[in-house]
Structure formats: C-alpha cells, structure tokens
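>>> Give the three-dimensional model of this entry:
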Amino acid sequence: MGVMSDNRVENADDGFARAVLASSPNAVVALDRDLSVLVWNPAAERLFGWTCDDMIGRRAPLVPEELVVEHNAVLERVRTGGPVSLRTKRLRSDGSLVDVGVDMSALRSEAGALLGYVSVYHSLENDSAARDRGARRARLVRRLTDVVGDINAELELSPVLDRIAGSLTELTGADAGGFVLIEDDRLRLVSTHGLPDRLWGATADLHTSLVGKLLRTGKTVLLETGDQTVLDDLIWSELPGLHTIALGVAAVGGRPYGALYALFAERKAGHIELELLELLAGHAGIALANAMAYQDAVRQRAHERAVVDASADGIAVLDGMGFVRQWNPAAEELTGVRADEVIGARPPFPLPAPGEKLTTQLPCGRWLDVVSAEINETAEIVVDFRDVTRAKELEEAKDLFLATTSHELRTPITVVQGFASTLDARWDKLSDVERRSAVRTIAERAQALGQLMDHLLLGARAGAEELKVQVESFDLGERVRAATLGMPVLSDRHRVEVDIPRDLPLVDGDALATDILLGQLLENAFKYSPDGGLIRVLAWAESDHVVLVVDDEGVGIAPDDRERVFERFVQADSGDRRRFGGVGLGLYIARSLARAQGGEVTAHSRPGGGTRMRFILGIAPAYIGSDTPNR
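Have a look, this model is predicted:
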C-alpha cells in the first residue's frame, strides 16, 4: 500500500471529522472567543431548528435572558478551570424552550491558548425525572440571579463573605456553610452560617484539607461523602451527623482565593447542589474581586488623605475651574483660612503655572513658596505651599548685613588709609605731636577693625554651634567690677552705678566668655542711650543661680522685638544701624555665650523707660544650699 501525501492525510482527517459530527446524535456547537458559531452539526439543526447556514459566523440566540448570568458564570468556569456539565434550558428557533443537558469545555490550541468553547447538547424532554430536576434547578438558578445581585450590591469585604455563606445554605439546602481564605499553606475560616460563632478565625493546614485535595485535582468543585474521620477536621465536629461536604473554589484574578463549604447532616446533596455551588463559587470570585478592589481604593484614599493631613506643607486640591475641593490642616495654619471658608472658593493667593514656583506674600505678611501640578486624568490641580517667611527675612537680613558691614569696614579703613597716606607724603613736614596723633588715630581705628572681626568670627562660630567654653567656678562680681572700671569717665553724659554684694556666691561658667558677654551688654547700654542717663549694674543670688542686670535709660526695646534682637543681623529697628552702627551680631553672640555655659540672657523693658538686660548663671555647687543674699 502506498503512502499518502500530507495533503491527502489532512483531507482524510477533515473528512473523518465532518463524518463524526454529522453522525453524532448529540448537538455539537463550537464557538470562537467572541461567541460566534464555528461548528453547527445536523443534530444541532434538529434540536434547535436553525440551519448551519443560519448560524455560522453569528452569535447563537440559545440562552434565555433569565439564564444569561448563569451562562456567563459557566463560561468563566470553563475558561479558568475544566469542563462543566449542567442541565438547563435553551431556546428553539420557534421561541419555545427545550430542557437540555450540556457538557461544555474550552477549545484550545496545541500551545494551550484559548480559541473558544465547545458545547455538546442532548434533549431531556422525555425524561420526567430530569424535567422535575430541571424545574427545581431553574427555580434555584432564578434565585441565584437574585442572590448574585444582592452579593454584588455590597462592597465591604466582610459583609460580602457573610452574604456568600448565607446564600450557600439557601441555594444548596445545606445545613451549614462557611467560607475559608487560602493564606499561603493555611486555611482560615472567615465566615459561617449555621455554625457556632467561636469557629470564626479557626485555621487548618491547606495540604491535608479537602481544599488541598480539590486543588490537586485541578477541578473547581468536590463532593466528599464518608465517615467523619475523612471529613475536613476544620469544621466537621461542630455539626453533629455530618455526612457530606460539598466545596467549591472561588478564584480572584484567575488564582484560588478561598473556598465555599456546604455541610449536609439532615439532607442529601447531589449533582444539582454541586452545580449550584460551582456557579455560586464563580460569582463569589467576581464579588470578592470587586470588594477587594473597593477596599484597596478606600485604603489608598485613606492613606493619601493621612499623608496630606500630616504634611507640614499646605496642600490644596482644586477642580478644573480652579475652586478648592480639599484644604489640609497645614493650609489652614499657614493662611489662617479655615477649610469651610475656602472650600468651593478660590485659594487666597495667586497660583503659578504648573511646574513653576511662585513666591508670594499674604496680607498677614507671611511669605509662601507655591508650586502646582495638574492631574491629567481628572483635570484637577494639586497646589503645595510652604512658609518661607523666616528664609525671606534671613535673606533680607543678610543683604542688610553685607551692606552694613561694608559701611562699618569702610569708615575705619578710610581713616587709616587717609592718615597713613598723610604720614607717608608729609612725614618731614609734620611736627612730632601731629605724627603721634596720626599714629594714635590709626591704632584706634585698627583696634575697632579688630573688634569688628572678632564679632564676625564669634557670630560665625555661634551660628555653627562651635563656641568652645570651659566651665569652672569663678567670681562674677569681680568680673563685673573689672568690666565697669573706668567707665564713668568714658562719657560725660552717662553715670555708671555698680551694686554687687561682696558675698555674692561664685558661679559656674567660663570667665572669658562672660567678659565678652558683659562687654557687649555694657556697650549696648551706652550705644542705645545716646542722650545719656544712668547705667546701673546690679547682681544678686536667687535660688540656685545668680542674676545680673544692666539697666539703661535709653531708647528701649518694643515688646515684639525682645526676642528678635537676639537673632543674627537684627537690631531693634530697621533704622538702628544707620543711627547707632553695628552689624547686628552683639546680642546674638551674648546669648550664644550665655547658653554655651548653661546660662541665659533676656531683654526687658525698664520701668520708667529704657532697657533691662538680664543675665543668669548657675551658682557653683559648693554654694548651693548655703545662706546667700537675695534681692
């Protein structure tokens, strides 16, 4: 016998397949992935009344409207699992219904890709028992449709699980039911119906359970009947008389998520119950996926809201028209505008173009850096703004500091340069007195330059927290007397009084740092009382520290400036630099030196006008608890 060519073999195979389909007593219908008819054999023509030419390439109108939900669930089961067999009703071409049994399976390529579906139908009209079962099944399927709608109406995960467990016993006639989650290699009971509440949360090993057995079969449902020793030990002992367990796998995203248990003790379970369980499990997977997606969305929204509310930056969300829809707590604090005042209105500051930054000032004087970005999907605008007032003030202060420092340096340098040039050009023509006077002036101006450099260096070290002090016991009264010695003759407009008790206790601190600090306080007292008056220095012991005050009768300090004067590059009033000179570092250095040795310097208004600077240092340990003078 000769060997046939490949084409002849293929033609023979095609002819054989057509002969099989034509001879089959059962209706064979093959659909592509879009549910259009690919195969419609003669038995299908006889059963449903449509010819092959009527059906090929179009959707077959076989499924009654009330069974569409069931049909979709079966297709999903076939696509993700294995073959499904069921009894149902289908439409004929004359509009009548026919009871049929159908075996449905997936049509796949050699590589396993889904090509469509194959259904094999046979009529059940002559089987009265089948008709009764079909009628009962039809009622249950209609009820299933209602149950599915009820389950899908709930979006919270826990209520969805409870409704699934309750619907399970209603549809299958089971005596009890439950839903278990698959958590790695464990099962956890998360919903029950007809079982004791104490079982909620109980766990079991996945591999030794009926769920594990079902997963190993590759099927989606399992009916287990036998003695109690072979039934799932997670729940069997809590239902006396348990003889049958039906369970179905609920998949989410194509992967097993959990399983439904139907427990039978008084009633019997059969194919209809197993079929309904399978259908319910399919719908349960869809409902669970929806609930989980909703939960994720709620969780994500809550997370985003928590981040926004906890942000130190002001954050606003505007709609496409530019009206505020969200206004976080930091936005209220930064602008002073409450959320209920701005929601539905425009923000109380101008907006930059998306991707750009705008620095703007609020009516209250606060400066903000504002940026914005557009959400393309929603046309909303997210606005982020932060307080840069401090940075703005520091920037302005630094600019003023540079200008002032330049002025402070230029004056003595100009004098030094002038007198040095005069000495160089006219040395022989000047008298000895004139030359000595010029050199003295140069020395004085050089000393002033040195003091200015010392202030700048101390200010830089204090800003970098690099001030070094050596704490030890010393006599503060002695330091005050030395610092004020000779001061009464420095100015004919000022009087200096020093009131320091002889038995003032020793203090703990750095003597050199205190000398610099006292010099700055006294210098300020002279500088800021240009019209003269009394400068008084007092000290006394108080509790565990010594208090020293320097009073003057000068221009005073406004209440709002009592803290600002201790900041770098700040003087009490913007005009003070022009009036009194200096770079605004003196009191900043004084407070930094005080704190470095455990003390403090504060500014106060003096009764009757002027300023009181208050300096405290801790009493040396040897003096604490002894009788010390109080003031």
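
>>> make it CA atoms for all contacts and neighbour counts henceforth
Will do.

>>> Confirm R568 sits in a helix?
No - counting by DSSP: H, G, I helix; E, B strand; the rest coil, R568 is not part of a helix but coil.

>>> which secondary structure elements does the biggest helix by length in the chain contact?
Counting by DSSP state H, the longest helix found in the chain is helix 271-310. When contacts are defined as 3 or more Cα pairs under 8 Å, 6 or more residues apart in numbering; DSSP states H and E, helix 271-310 packs onto helix 68-80, helix 128-152, helix 157-172, strand 221-225, strand 244-252, strand 255-264, helix 329-335.

>>> Out of the ones you listed, which is the most enclosed?
Of the helices and strands packed on helix 271-310, the one with the most neighbours on average (mean count of other Cα atoms under 10 Å) is strand 244-252, at a mean of 25.

>>> Return the angle between stretch directions for it and helix 271-310.
Angle of strand 244-252 versus helix 271-310, following axes from the mean of the first three to the mean of the last three Cα atoms, to 10 degrees, is 40 degrees.

>>> Just give me how far strand 244-252 sits from the chain centre.
38 Å (Cα atoms, centre = their mean, to the nearest Å).

>>> tell me the angle that strand makes with strand 255-264.
160 degrees.

>>> Could you also give me the structure for this next sequence, so I can compare it with the first?
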Amino acid sequence: MFFFFFYFFWLNDIFKLTAKELLDIRKKLETRIEIANMDLEEKNRELIVANEELKKLDELKSDFISLVSHELKTPLSAIRTSAEFLESEGTAKPEVQKEMLSIIIRNIDRQTRLINDILDLSKIEAGKMEFRMDQVDFNEVADTALENISQLSLKKKLTVSKDIPPELPLVFADKEKLIIVLNNLLGNALKFTPEGGSILLSANQYPDKIEIRVKDTGIGIEKENVGKIFDKFYQVDSTSRRKIGGSGLGLSISSGIVKAHGSEILVDSEPGKGSTFYFSLKKYGRS
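Next comes the predicted model:
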C-alpha cells in the first residue's frame, strides 16, 4: 500500500514537472512567434514604403520624360515656324528676316544645351565623364560665368556682384567643368530670384581649401525639400520649376561634377528669403 502511494506521488511530481517544462516551452514558442510576427509586420511596412517609393519614382520618371520631350519639342516648333515664315515670305524686310533667323539660332542653342545636359548627366551617372584637373584661377572662372548671365540679369533688373579676393590662391580643378557648375548655380539663382533681387558670388580662403558661395534673394526652398533638389527626377516635380521652365538637370549635373572634385554642394535656404549654395575646392598643390 505504501509503495502504491509512493508511486502515485512520484508520477504526480513527474506530471507536474513535465507540465511545467511544456508550459515553459510553450511560452518560449509563443515569444518566438510574437517576435517573428513583429519582424513580419516590420518587413511588410518596409515593403509598403518601398512600393510607395517605387510608385513615386515611376511617376517622377514619367514627368521627367514628359518635360524633356516638351523641352525638345518647344524649340523645334519655334524653329519650324520661323523657317516656314522665311520660306513663304521671300520678300520679307531684312529686319524681319534677321529676327526670324535670331529666333532659329536661339532655339537651336536651347535645344543643344538640353541635349548636352542629358549627355553630361548620363556620363556622370555612368562614371564616364572625363576630368582634366590642373591649376585654375577661380577669378577667371567666376568672371566667365558672370559674363554668361550678364544680359539676362540686366533684363531682369537683378544686382549681380562678386566678392572674391584678387590674391585668391589657385585651385585644383577642371576649369571647363567648374564653369559649368557656376553657370548652373548662377542660372538657377537667376531663374528663382524675382525682379529687383540680388545674387552674390563669393569665395573665401581656408588653410587647405577655397569655399565658393552663390547667394540669392530668391523664393527659397522648403526645409524638407533641400535634400532632394539634386535629384533629377525630383526637380521636375517642383511646382515652381514647372512655372519657371527648364529641364531641371543643372543641379544634378553640378552635384556630380563637384563630387568628382572631392566635395559636395550644400544648401542653406529659407522660403521667401533666398538660398545659398556652397562647396569647396582643394588649393593647388595640396593633397
């Protein structure tokens, strides 16, 4: 009888111990399942966000293609209209003929710039753009770029000034590519600065570099958009960009060129007050 009770209690202890072990295993499995579910939910959220980003990118690509097509067709239409006028009006006055030819040349230049922009950007993205690095006088680069926008700035009644020390040390750069960067930054400032505003191109010397700044009193950029303006697809989605015109490739190209010089273009901006784009270049002879 005693043996029976002893055996009963022994079995009962084993059952309790086994039940406890099974309960522990169950809790561990439930914890693992909960963690797995949380990971799955997180992955699903990431997939949803990625999918939304892809959809947005597709829309922006479509906008990009649409805008570039428009930018290509517009000068072609103007060229054709002017050429047809010259063909049909063989006895047009010389000044009228001159104006029509001027329109044709202006629009050929516009189309050439757009094609060159697209080619430059494709070379940058493919890592195939060639750079001829050498000693460069930045004052000469600045003067060339400022001359390129002088007529447009006068027409828009903008005050364009330069604040660069004449004794500024030489920089290590590709001169022609640097002119492209300044053309784009100054052209961008000109487009987005209202009539009567101002643009300042300046340069400051530091121990191992030269910092270049293009400051304007334009419409400015919202804080949440500053990090996106160098993306070619984002550019064409801008409402102000659509109103003002242009392909929106200039900042993307400039960013790629400056990165190839070992720097990056940074931006300080406030809506309604203007923007400052700035980057640095190595002094010639500095590693």
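
>>> Give the next helix or strand downstream of the longest helix of the first structure.
For helix 271-310 of the first structure, the succeeding helix or strand toward the C-terminus, using DSSP states H and E, is strand 314-318.

>>> Buried residues of that next one, list them for me.
If you call a residue buried by 16 or more other Cα atoms under 10 Å, then strand 314-318 of the first structure has these buried ones: 314-318.

>>> Where does L467 of the first structure sit: helix, strand or coil?
Strictly by three-state DSSP, L467 of the first structure counts as coil.

>>> what's around it, how many residues?
17 (other Cα atoms under 10 Å).

>>> ok, now how distant is the nearest residue to it once chain neighbours are set aside from G554 of the first structure?
Closest residue to L467 of the first structure apart from its sequence neighbours, by Cα to Cα, 6 or more residues apart in numbering: R461 at 5.6 Å. R461 of the first structure sits 30 Å away from G554 of the first structure, going by Cα to Cα, to the nearest Å.

>>> same question, N524 of the first structure
Plainly put, N524 of the first structure is 10 Å away from G554 of the first structure if you go by Cα to Cα.

>>> higher neighbour count, those two?
G554 (22 against 19).

>>> List the residues that contact the residue most central in space within the second structure.
Against the mean C-alpha coordinate of the second structure, by Cα atoms, centre = their mean, the closest residue is F230 at 0.7 Å. By Cα atoms under 8 Å, 6 or more residues apart in numbering, the contact set of F230 of the second structure is 251-252, 255.

>>> corresponding residue for the residue nearest to L467 of the first structure in the second structure?
Mapped onto the second structure by TM-score structural alignment, R461 of the first structure lines up with K123.

>>> thinking again about what came up before, now list the buried members of the contacts of F230 of the second structure.
By 16+ other Cα under 10 Å, the contacts of F230 of the second structure give 251-252, 255 as buried.

>>> Now distance to I103 of the second structure and secondary structure too, for these, in TSV please.
As requested, those are exported to TSV (distance: Cα to Cα, whole Å; DSSP: H, G, I helix; E, B strand; the rest coil):
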residue	distance to I103 of the second structure	secondary structure
L251	27	helix
S252	28	helix
S255	32	helix
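
>>> Run through the residues that contact N148 of the second structure.
N148 of the second structure neighbours (Cα under 8 Å, 6+ apart): N183.

>>> tell me the average deviation of the helix or strand V181 of the second structure falls within from the first structure after fitting.
Element membership of V181 of the second structure [criterion: DSSP H and E] is helix 175-192. Once the two models are superposed, helix 175-192 of the second structure sits on average 1.0 Å from its counterpart in the first structure (mean Cα distance after the TM-score superposition for the first structure).

>>> Over in the first structure, find the residue span that helix aligns onto.
Going by TM-score structural alignment, helix 175-192 of the second structure sits over residues 511-528 in the first structure.

>>> Count the residues that sit near V20 of the first structure.
Using other Cα under 10 Å, V20 of the first structure is surrounded by 12 other residues.

>>> er, L178 of the second structure actually
Around L178 of the second structure there are 20 residues (other Cα under 10 Å).

>>> Name the nearest residue to it, ignoring sequence neighbours.
L178 of the second structure's closest residue in space is V141 (Cα to Cα, 6+ apart), at 7.2 Å.

>>> how about TSV for the contacts of F230 of the second structure, with distance to A173 of the second structure added?
Converted to TSV, those look like this (distance: Cα to Cα, whole Å):
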residue	distance to A173 of the second structure
L251	18
S252	18
S255	14
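
>>> Please point out which of those the first structure shares.
Mapping the contacts of F230 of the second structure onto the first structure (both residues aligned by TM-score structural alignment, their matches' Cα atoms under 8 Å) leaves 251-252, 255 still in contact.

>>> Among these, which one sits closest to I199 of the second structure?
L251 (17.0 Å; Cα to Cα).

>>> What is the equivalent residue in the first structure for the closest one?
Using TM-score structural alignment as the criterion, L251 of the second structure maps onto L587 of the first structure.

>>> Map the residue nearest to L178 of the second structure across to the first structure for me.
So, by TM-score structural alignment, V141 of the second structure is matched to R479.

>>> number of nearby residues for R481 of the first structure?
14.

>>> what about it, which helix or strand?
Counting by DSSP H and E, R481 of the first structure is found in helix 476-484.

>>> what range in the first structure matches stretch 75-85 of the second structure?
So stretch 75-85 of the second structure sits over residues 412-422 in the first structure, by TM-score structural alignment.

>>> What residues sit buried inside the matching stretch?
For stretch 412-422 of the first structure, by 16+ other Cα under 10 Å, it's 412-413, 415-416, 419-420.

>>> P169 of the second structure should be in a helix, yeah?
No - remark: P169 of the second structure does not belong to a helix; assigned using three-state DSSP, it is coil.

>>> Give me the nearest residue to it, chain neighbours excluded.
Once flanking residues are discounted, P169 of the second structure sits nearest to K283: 6.7 Å by Cα to Cα, 6+ apart.

>>> so how far is Q235 of the second structure from the one you found?
K283 of the second structure is 32 Å from Q235 of the second structure, by Cα to Cα.
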